[in-house]
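In: sequence isn't available, so here's the structure alone:
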């Protein structure tokens, strides 16, 4: 790996040439975010503005360190795989004919995952919203999240997904989602040390 002093020098040149305006990172740990920002600050350079990270209801480890660091450093977080590779799409328990991915996922579900998806589907049905949109709305309820990376395959999916920005999940629904898909319990080290 190149030292951050060199990396920031290269990025400064790109910004000065008008080839880049802002710099973001992907899959950085909290310590890497902090170090990158410290090195940028030494150079009086803006530094990172965002961190792209895998984060969804079933992958909540970023809550331990990455999200708190991003918040502290003023970075927006752009989650990738916001539907867990389709796991939170609403199609895994009842795969649509011809959906090989959903069928493959369904065949590998553990009993715990089946229960989680059933509880999630019931909650979403009570809300009158699709599972995919509730999963996206959950992400958007977190102020450190800028916007999830979505991957609609059709115009219909895109139009349906846009509904997620209009959904405001009340605290009791957020608490229920935490029950269904427990996170680590907060930021580190408090989540596990005390």
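Out: Nice, thanks for sending it over. Just so it is clear, the structure is predicted and the values come from calculations on it, not from any experiment.
In: from here on, contacts and neighbour counts on C-alpha atoms
Out: Fine.
In: all strands for the protein, in order.
Out: Listed in chain order, the strands of the chain (DSSP state E) span 23-26, 48-54, 76-80.
In: any idea which helix is longest in the chain?
Out: Using DSSP state H, we find that the single longest helix of the chain is helix 111-127.
In: buried ones in that helix?
Out: 113, 116-117, 119-121, 123-124 (16 or more other CA atoms under 10 Å).
In: what about residue 123, distance to residue 54?
Out: Applying CA to CA, to the nearest Å, the value for residue 123 to residue 54 is 24 Å.
In: how about residue 115?
Out: Residue 115 sits 23 Å away from residue 54, going by CA to CA.
In: repeat for residue 110
Out: With distances taken as CA to CA, residue 110 is found 22 Å from residue 54.
In: so if I had to pick from these two, which one is more boxed in?
Out: The neighbour comparison of residue 110 against residue 54 (other CA atoms under 10 Å) goes to residue 54, with 20 against 10.
In: so what's the more buried one up against?
Out: Residues near residue 54 by CA atoms under 8 Å, 6 or more residues apart in numbering: 27, 62, 79-82.
In: apply 6 Å and report the result again.
Out: Shown in contact with residue 54 (CA atoms under 6 Å, 6 or more residues apart in numbering): 79-81.
In: can you check residue 78 too?
Out: Each residue near residue 78 by CA under 6 Å, 6+ apart is listed here: 52, 146-148.
In: nearest to residue 178 among these?
Out: Distance to residue 178, by CA to CA, is smallest for residue 148 among those, at 19.0 Å.
In: can you tell me the closest non-neighbouring residue to the closest one?
Out: What sits nearest to residue 148 in space, not counting adjacent residues and going by CA to CA, 6 or more residues apart in numbering, is residue 79, at 4.7 Å.
In: one more to weigh against that first structure:
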């Protein structure tokens, strides 16, 4: 396994991050335990979850599964860099969502209880709050850090200017502030290259891409459908996205075949080659899917292949960061 620092911190994390969103709804507890154990065997030490995962309001189903896995002992908790999130609705009352100091503190305490741990390595804001002042947010986070309940703070789904506002406010308080941003980023969705990624790199934040395979479309969806698989690509938004991009996906799968590489490995390998990217989040539903993901670490894309990928999946505007992407 390859490791890198999380943003500008001294914390070492694996180049692949284990996403746990399927634990509970898609993957039963025993299989979830097996996936997490196998991840450690592979050297994956970066695990990502959220208080809302499991999609039963207020229950934190996925966090509870991880907590029971930790409770087995064997050094599991000590070997894992654990990331969870706060923001989503955890109850029916007004203050059971968002980024108020009250909700941040309460959510942290609840997550610690469900996860059966004394600390959260990376406490991420799942979305930006447009109604809570940064002074309030940072006061709450500083309290949790001072208590040793949170070690680092991250964001998710922030715009570039939100990162700037957050960091400038933290700097005025002489606080470390954000160390990471978790954004959707893949060959089909490259908007973060305009401002989010440049802002993250400027402030020393590691970028953690979610949905690196764009709902499975970049994982060989057409080939798998022909073989009777790729259930996710047959309905809903994935089916619509495949219909809109079928010609491109067909050309992409042909390119991967010519390279002798699995499409999922190429998509993950492309992200791993991007400056500023810390670790794409993989979301295996089975141990076999987890094992297969490791192939991405060996992918080395030539300049010619990278150029061809840009032709198939053009960056936004003229490419690169703004304002050059849309102006001279």
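Out: Received, thanks. Nothing here was measured: the structure is a model prediction, and the numbers come from that model.
In: out of the contacts of residue 78 of structure 1, which is most surrounded?
Out: Using other CA under 10 Å as the neighbour test, these are led by residue 148, with 22 neighbours.
In: in structure 2, what sits opposite that residue in the alignment?
Out: Counting by TM-score structural alignment, residue 148 of structure 1 lines up with residue 280 in structure 2.
In: ok, residue 14 of structure 1 to residue 142 of structure 1 distance?
Out: Separation of residue 14 of structure 1 from residue 142 of structure 1 (CA to CA): 32 Å.
In: who's more crowded, those two?
Out: Using other CA under 10 Å, the more surrounded residue of residue 14 of structure 1 and residue 142 is residue 14, with 14 against 11.
In: what's the counterpart of that one in structure 2?
Out: So, by TM-score structural alignment, residue 14 of structure 1 is matched to residue 144.
In: next one: the aligned partner of residue 166 of structure 1 in structure 2 from residue 292 of structure 2, what distance?
Out: Under the alignment (TM-score structural alignment), residue 166 of structure 1 maps onto residue 298 of structure 2. Residue 298 of structure 2 sits 12 Å away from residue 292 of structure 2, going by CA to CA.
In: more neighbours: which of those two?
Out: residue 292 (13 against 10).
In: before we move on, back to that, now rank the contacts of residue 54 of structure 1 by neighbours and give me the top one.
Out: Neighbour counts for the contacts of residue 54 of structure 1, by other CA under 10 Å, peak at residue 79, which reaches 23 neighbours.
In: so that one makes contact with residue 56?
Out: No. With contact defined as CA atoms under 6 Å, residue 79 of structure 1 does not count as touching residue 56 (7.4 Å).
In: quick one: the helices in the stretch 151-300 of structure 2?
Out: Using DSSP state H, counting those that start in this stretch, the helices assigned to the stretch 151-300 of structure 2 run over residues 160-172, 196-203, 221-226, 236-259, 263-272, 287-293.
In: for residue 100 of structure 1, which residues are in contact?
Out: Listed by CA under 6 Å, 6+ apart, residue 100 of structure 1 has no contact partners.
In: tell me which residue of structure 2 lines up with it.
Out: Aligned counterpart of residue 100 of structure 1 in structure 2: residue 231 (TM-score structural alignment).
In: same check, this time on residue 181 of structure 1
Out: Residue correspondence to structure 2 (TM-score structural alignment): residue 181 of structure 1 is matched to residue 313.
In: got it, and residue 5 of structure 1?
Out: Counting by TM-score structural alignment, residue 5 of structure 1 lines up with residue 135 in structure 2.
In: neighbours of the residue nearest to its match when sequence neighbours are not counted, how many?
Out: Spatial nearest neighbour of residue 135 of structure 2, excluding adjacent residues (CA to CA, 6+ apart): residue 169 at 7.2 Å. When neighbours are defined as other CA under 10 Å, residue 169 of structure 2 has 17 of them.
In: any chance of JSON lines for the helices of the stretch 151-300 of structure 2, columns distance to residue 327 of structure 2?
Out: Listed next are the helices of the stretch 151-300 of structure 2 as JSON lines, based on distance: least, CA to CA, whole Å:
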{"stretch": "helix 160-172", "distance to residue 327 of structure 2": "18"}
{"stretch": "helix 196-203", "distance to residue 327 of structure 2": "16"}
{"stretch": "helix 221-226", "distance to residue 327 of structure 2": "36"}
{"stretch": "helix 236-259", "distance to residue 327 of structure 2": "27"}
{"stretch": "helix 263-272", "distance to residue 327 of structure 2": "26"}
{"stretch": "helix 287-293", "distance to residue 327 of structure 2": "38"}
